[in-house]
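# Let's see this in three dimensions:
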Amino acid sequence: MRHSILSNFSRFFYTISSLKPFKSRTLSRRLSPVLGPSPYRSFSQTSTMFKVGDDFEKIQASRPDFKHDVPVTFSKPPKPDWKEGDGANDGGESLKKNHVEIDPHEDGRPVTSNYKLLISGMVPRPIALISTRSKDGKTTNLAPFSYSQVINHDPPLFVVGFVGSLEKAKDTLKNLAETEECVINIISEHFVEAANATAINTPYGVSEWDVSGLTQAPSSVVQAARVKESIMSVEGKLVETKEFESRTTPGKKTGVLAIIEGVRFWVRDDAINEEKSIVDLKVLKPISRLGGISYGRTTDAIEIPRPQF
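Predicted coordinates:
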């Protein structure tokens, strides 16, 4: 199974983080070996965090409609008068809380617990909607990955993480490894449903372009197509891959890291400044990845100047 932004059971469904949760969850009381009895922990995430039940359509229907015209608003930081040495802005409240220590490889802990923990805690994450073409040029692929990030600008470098092995590589990783080319497309609000549809587990050779209804646009340097609807796309060349071995099942290859160099940038003309150096957030309206089947949108921002020593 390839690593995509959704697990198999949650494909084709999504929630927007800014919408009001349908209901909260409470975990049962449990014992901590360090802290003793822990209090009930109330979660504000939706009840469909990692599982879509038969009542999902009812839950979705109870939520407010998506507001397309929500502007990006800049507000003051939480403590505008913060000065050097002040620490957290909560008056010390966070220091009164305790933490639970978790060994990712403790006996009896399934690896899925690590997966859920990481994708719900390491948020928001950028999504790389990656388009590739097979080595023989006969098939195309489009899939989203939230184990992704830009890591350098000279040269422009990106990393993408794939669950699985090179030997049993599926779709995107197979094409990327064989052709050493791809396009990384950024997801915006206006095509989030179509991007989500590309997470479907189609067999190799079946194109997600058709499933999503997204439009292929020609690239300049690589053979793979850009997503025409994407406000920003990056043509990429594979630099190298590194395979990782499972800690719980020694000898089993469970992950592949791909380092990709950006060789061409494409930005929609109404989203780029005259110097071609800044993408307008108000036009980009990027969609980020949260835990479970949740997505986030960026409508609030703050500005804090970097300190100088």
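
# hey, let's count contacts and neighbours off CA atoms from now on
Will do.

# Spell out the residue ranges of the strands in the stretch 151-300 of the chain.
Along the stretch 151-300 of the chain, the segments classed as strands by DSSP state E, counting those that start in this stretch run 156-163, 181-186, 216-217, 226-227, 232-245, 253-267, 287-289, 294-297, 300-302.

# For the longest one, enumerate the helices and strands it packs against.
If I follow you right, that is strand 253-267. strand 156-163, strand 232-245 (3 or more C-alpha pairs under 8 Å, 6 or more residues apart in numbering; DSSP states H and E).

# neighbouring contacts of the shortest one?
Here strand 156-163 makes contact (C-alpha atoms under 8 Å, 6 or more residues apart in numbering) with 1-4, 128, 145-152, 173, 254-263.

# what distance separates the start and the end of stretch 136-143?
19 Å (C-alpha to C-alpha, to the nearest Å).

# which of the residues in it are buried?
For stretch 136-143, burial by neighbour count (16 or more other C-alpha atoms under 10 Å) applies to 140, 141, 142, 143.

# do stretch 143-159 as well
143, 144, 145, 146, 147, 148, 149, 156, 157, 158, 159.

# how close does the nearest residue to the fifth one once chain neighbours are set aside get to residue 227?
What that stands for is residue 147. Leaving out its chain neighbours, the residue that sits closest to residue 147 by C-alpha to C-alpha, 6 or more residues apart in numbering is residue 161, at 5.0 Å. Distance, residue 161 to residue 227, by C-alpha to C-alpha: 21 Å.

# same deal with residue 155?
23 Å.

# same deal with residue 179?
In terms of C-alpha to C-alpha, residue 179 sits 19 Å off from residue 227.

# Strands - which of the buried residues of stretch 136-143 land there?
Within the buried residues of stretch 136-143, residues falling in strands by DSSP state E are 140, 141, 142, 143.

# Name the helix or strand for the residue nearest to the third one when sequence neighbours are not counted, please.
Among residues not flanking residue 142 along the chain, residue 131 sits closest, at 4.4 Å (C-alpha to C-alpha, 6+ apart). For residue 131, the host element (DSSP states H and E) is strand 128-133.

# thinking residue 172 is in contact with residue 130, fair?
Yes: counting by C-alpha atoms under 8 Å, residue 172 does reach residue 130; the two are 7.4 Å apart.

# neighbour-wise, which of the two wins?
The neighbour count for residue 172 versus residue 130, taken as other C-alpha atoms under 10 Å, is higher for residue 130 (28 against 25).

# now the other sequence, so there's something to compare against:
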Amino acid sequence: MTNPTSEEPKRFGLESQIKRNPHADFNKVENERPQFKYDKVWEYTQIPDKDWKVGSGANDDSWKAHKKLEIDPYQEGRTPVDNYKTLISGVVPRPIGFVSSISKDGVRNLAPFSYFTLVNHDPPIFVLGFSGGRGNPKDTARNILETEELTINIISEWFVEAANYAATNAPPGIDEWKLTGLTPVQSTKVKPPHVAESAFSIEAKLIHSHEWKSKTDPNRATGTLTIVEGVNFHIREDVINKDLNNIDIAKLKPVSRLGGITYGRTVDGYEKPRPDFDKESSTEEVKELLQ
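Prediction:
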């Protein structure tokens, strides 16, 4: 499942089951929180244990005080909604694919999806997951399956509110571009426009799709996977280096999806070189561990 698109609540009734918003009065809760810190910028910190030694395991032993629970996703009394809540709150942070598509009748659609990621670079391959099967798909999924074209736009902090509004449960045929106030820009190799406000947009074409069936009811389609190829990039000039190969995360300010209705910021990080086994295997520490 992903962020809701126009037909999700009507067709699947998921919103009433998921109870995504845990607050009776969200505006009251938000107004009581600290204001957004615009002056909080990207910075590098040390890794948690800069003196970590090969073979020494976790950098903190507090995990030993807790046992792991074993959960069968299909055990008695456990519902798909339970699995959904567990997965979206545990597999985090997730990148968001802000997808622009056009129906075969020319109707524009814009919606965010957090069942999305990059899976290959040559060629550039991305996957998007949608709740609902091919026979009862979301607007975006239907458009991609029928026209085989889309754009994927990375969401940054400066337009997260507008992107979130595109997840509204508007009926089919509603143009989310108008509701969000975002700016469509004509693409070069596909018909769907890309988002001007996005610092990194990808024109893409469908290369494969797969329909998922429920394990408890094999006759019921529960989701559709689409595999798409990136065929053209649009990157804001100030966020990419002069060699046009590395995007500055401090300027991109990407937004990620967490559990429930929570989004995440990316404001700090740490670096650690990948170990070279040819070199590491000659050290006494590694030799001893491998005896």
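
# And for the residue nearest to residue 147 of structure 1, the neighbour number?
When neighbours are counted by other C-alpha under 10 Å, residue 161 of structure 1 comes out with 22.

# I'd like to know how far it sits from residue 224 of structure 1.
19 Å.

# before we move on, what about residue 90 of structure 1?
49 Å.

# Look at the two and report which has more neighbours.
residue 224 (28 against 10).

# Enumerate every residue touching the more buried one.
131, 132, 133, 140, 181, 182, 183, 218.

# mind putting those residues in JSON lines, distance to residue 70 of structure 1 included?
Conversion of the contacts of residue 224 of structure 1 to JSON lines gives the following (distance: C-alpha to C-alpha, whole Å):
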{"residue": "131", "distance to residue 70 of structure 1": "29"}
{"residue": "132", "distance to residue 70 of structure 1": "33"}
{"residue": "133", "distance to residue 70 of structure 1": "36"}
{"residue": "140", "distance to residue 70 of structure 1": "35"}
{"residue": "181", "distance to residue 70 of structure 1": "36"}
{"residue": "182", "distance to residue 70 of structure 1": "33"}
{"residue": "183", "distance to residue 70 of structure 1": "29"}
{"residue": "218", "distance to residue 70 of structure 1": "32"}
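
# Out of those residues, which is nearest to residue 202 of structure 1?
Distances from residue 202 of structure 1 to the contacts of residue 224 of structure 1, taken as C-alpha to C-alpha, are shortest for residue 140 (12.0 Å).

# Aligned to the closest one, what sits in structure 2?
Matched to structure 2 by TM-score structural alignment, residue 140 of structure 1 sits across from residue 108.

# Could you tell me where stretch 227-240 of structure 1 falls in structure 2?
Going by TM-score structural alignment: stretch 227-240 of structure 1 matches residues 195-208.

# against structure 2, where does the helix ranked longest in structure 1 fall?
As assigned by DSSP state H, the longest helix anywhere in structure 1 is helix 111-121. Mapped onto structure 2 using TM-score structural alignment, helix 111-121 of structure 1 covers residues 80-90.

# Can you get me the centre-to-centre distance for that stretch and its chain?
Mean-position distance between stretch 80-90 of structure 2 and its chain equals 15 Å (C-alpha atoms, centre = their mean, to the nearest Å).

# again, but for stretch 239-254 of structure 1
The answer for stretch 239-254 of structure 1 is 21 Å, by C-alpha atoms, centre = their mean.

# Tell me which residues are up against it.
Under C-alpha under 8 Å, 6+ apart, the answer for stretch 239-254 of structure 1 is 105, 163-166, 180, 255-261.

# again, only this time at 7 Å
Contacts with stretch 239-254 of structure 1, where a contact means C-alpha atoms under 7 Å, 6 or more residues apart in numbering, come from 105, 163, 164, 165, 255, 256, 257, 258, 259, 260, 261.

# Between the two ends of that stretch, what distance do you get?
One end of stretch 239-254 of structure 1 sits 20 Å from the other (C-alpha to C-alpha).

# and residue 239 of structure 2, how many residues sit next to it?
18.

# Nearest residue to the counterpart of it in structure 1 in space, please, no chain neighbours.
Counting by TM-score structural alignment, residue 239 of structure 2 corresponds to residue 271 in structure 1. Nearest residue to residue 271 of structure 1, sequence neighbours excluded (C-alpha to C-alpha, 6+ apart): residue 280, at 5.0 Å.

# Per the alignment, name the residue of structure 2 opposite that neighbour.
Match for residue 280 of structure 1 (TM-score structural alignment): residue 248.

# do the same with residue 150 of structure 1
Using TM-score structural alignment, residue 150 of structure 1 pairs with residue 118 in structure 2.

# Is that match in a helix, a strand, or coil?
Following DSSP: H, G, I helix; E, B strand; the rest coil, residue 118 of structure 2 is assigned to strand.

# residues touching it, list them.
Counted by C-alpha under 7 Å, 6+ apart, residue 118 of structure 2 has contacts 125, 126, 127.

# and the gap between the first one and residue 48 of structure 2?
Residue 125 of structure 2 sits 33 Å away from residue 48 of structure 2, going by C-alpha to C-alpha.

# so who does residue 199 of structure 1 touch?
Residue 199 of structure 1 sits in contact with 4, 5, 6, 11, 143, 144, where contact means C-alpha under 7 Å, 6+ apart.

# Alright, that wraps it up for me.
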